[in-house]
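Whatever this is, show me its structure:
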Amino acid sequence: MTLSEEAEARLADVVELQPTKNSELQERWGLESGSEVHQYLENELSEYYYRDDDSLIRATPEAADLVDVKPGVEGGDGETVIRVPELQQRVFEVLAGPDERSQSVVSVLQDLREEYGIDPAVDEVRSALQSLKRKGVVEVEYRSVPTFRRAAPREDVRIEAQSGG
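Presented below is the predicted three-dimensional model:
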């Protein structure tokens, strides 16, 4: 199957963002709905992606080879490397460590304002935390509201901001 330039670029996004979901790809690709994302994946990239047991979108090994892009999550030698949008990188940096008290979404937002002088929407922070949770580097603790903390020490995970995100 020969891919168009657009399909190859979008496949590269799937490889980079995996594990991901429709809404993240919708935002990246500027589409109107998750249904459009699903349709595109099925029509253009069906040979190169699959959904895991949690229904998250992942690229096949052939997809990663085809687009020559490093996967979103790589493990090895005790360090995990994850490529994420800049907001997710910053969220990870300000987030409480594995031995610290977990933080609410609002607490993380306040830390982002203080540390980086940025003011993302609460929903953007929540989405960033959930995405990092799916990637296995953030864990959630349910108290009166869901709270979050890093799943591993900061030095064990390198978070890289990817271009275009």
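
make it CA atoms for all contacts and neighbour counts henceforth
Will do.

Can you classify the residue nearest the centre of the chain by secondary structure?
Computing the C-alpha centroid of the chain and ranking residues by CA atoms, centre = their mean puts Ser131 first, at 4.5 Å. At Ser131 the chain is in helix, as set by DSSP: H, G, I helix; E, B strand; the rest coil.

That one and Val125: what is the separation?
Distance, Ser131 to Val125, using CA to CA, to the nearest Å: 10 Å.

what do these two both touch?
Residues touching both Ser131 and Val125 by CA atoms under 8 Å, 6 or more residues apart in numbering: Gln88.

For the comparison step, fold the sequence that follows:
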Amino acid sequence: MTLSEEALDRLADVVQLQPTKNSELQDRWDLESGSDVHQYLESELSEYYFRDDNSLIRATPEAADLVDVEPGVESTEEGAVPSKISVDGLQSAILDVVPGPDERSVSVVAVLERVRAETDLDPDVDDVRSGLKRLRRTGVVEVEYRTVPTFRLATARDEVEVRVAD
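Take a look at the predicted model:
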């Protein structure tokens, strides 16, 4: 299925805003109603989205690859640190414990220990490493290479709105 430029832009919105609702896309796309959103999704993007168990709109993995947008990330400027980001519970915990932009960066193991000490979570090191890598790809976390890769926030905590997705 070949998509128009408008359809690709709207698909990027679905990827970026997921999980999302008709009303959020209605506002973004300047449509009259949620029904118009549903009709557009079904007629133009049916292969690239689905509704989860909570009826929220999500993009397929193919959609994310097609538009080359990181899921759940909103930025106000190209290349800027995102102003909004959707994360899972572990990634939210990582953001809470990873050092700020003016602090010394820490290793994956140090982040793991902080998550375990400051939350009820008990993730393994690979899950924390994966979470840090995703947050780095979004631009919210930066890496500093010393003896081992170390991480810290790329911006102040209060400059990013974090939404925890179910």
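
After superposing, what score do the chains get?
Here the TM-score for the pair of chains, by TM-score structural alignment, normalised by the length of structure 1, is 0.60; 117 aligned residues with a CA RMSD of 3.1 Å.

Just tell me what Val148 of structure 2 corresponds to in structure 1.
Using TM-score structural alignment as the criterion, Val148 of structure 2 maps onto Val145 of structure 1.

Count the neighbours of that match for me.
10 (other CA atoms under 10 Å).

Run through the residues that contact it.
Listed by CA under 8 Å, 6+ apart, the contact partners of Val145 of structure 1 are Ser104.

Leu3 of structure 1 now?
Counting by CA under 8 Å, 6+ apart, Leu3 of structure 1 touches Glu44.

mind checking the SS state of it?
Put simply, Leu3 of structure 1 is coil when judged by three-state DSSP.

How much space separates it from Ile57 of structure 1?
19 Å.

likewise Arg126 of structure 1?
From Arg126 of structure 1 across to Ile57 of structure 1, the span is 19 Å (CA to CA).

Arg158 is in contact with Glu79 of structure 1, correct?
Yes: using CA atoms under 8 Å, Glu79 of structure 1 is in contact with Arg158, at 7.1 Å.

Residues contacting the strand or helix carrying Leu41 of structure 1, please?
Assigned by DSSP states H and E, Leu41 of structure 1 falls within helix 34-44. Applying CA under 8 Å, 6+ apart, the set of residues contacting helix 34-44 of structure 1 from outside is 3, 7, 22-23, 25-26, 31, 49.

can you map out the strands along structure 1?
With strands called from DSSP state E, structure 1 shows them at 49-51, 57-59, 73-74, 80-84, 138-142, 146-150, 157-161.

ok, Leu106 of structure 2 - how many residues close by?
In this structure residue 106 of structure 2 is Val, not Leu. 18.

related to what we said a few turns ago, ranking the strands of structure 1 by burial, who's on top?
By mean neighbour count, with neighbours taken as mean count of other CA atoms under 10 Å, strand 57-59 ranks first of the strands of structure 1 at a mean of 24.

and that strand, what other elements does it pack with?
Under the contact definition 3 or more CA pairs under 8 Å, 6 or more residues apart in numbering; DSSP states H and E, strand 57-59 of structure 1 sits against helix 5-17, strand 49-51.

and Asp13 of structure 1, which of the strands of structure 1 is closest to it?
Ranking those by proximity to Asp13 of structure 1 (CA to CA) places strand 57-59 first, at 9.5 Å.

still on that earlier bit, narrow the contacts of helix 34-44 of structure 1 to those that are buried.
Neighbour counting by 16 or more other CA atoms under 10 Å classes 22-23, 25-26, 49 among the contacts of helix 34-44 of structure 1 as buried.

Tell me which of the residues you listed fall in helices.
Judged by DSSP state H, those include 22-23, 25-26 as members of helices.

still on that earlier bit, with distance to Glu93 of structure 1 as added columns, please give the buried ones among the contacts of helix 34-44 of structure 1 in JSON lines.
What follows is those, written out as JSON lines (distance: CA to CA, whole Å):
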{"residue": "Asn22", "distance to Glu93 of structure 1": "25"}
{"residue": "Ser23", "distance to Glu93 of structure 1": "23"}
{"residue": "Leu25", "distance to Glu93 of structure 1": "23"}
{"residue": "Gln26", "distance to Glu93 of structure 1": "25"}
{"residue": "Tyr49", "distance to Glu93 of structure 1": "30"}
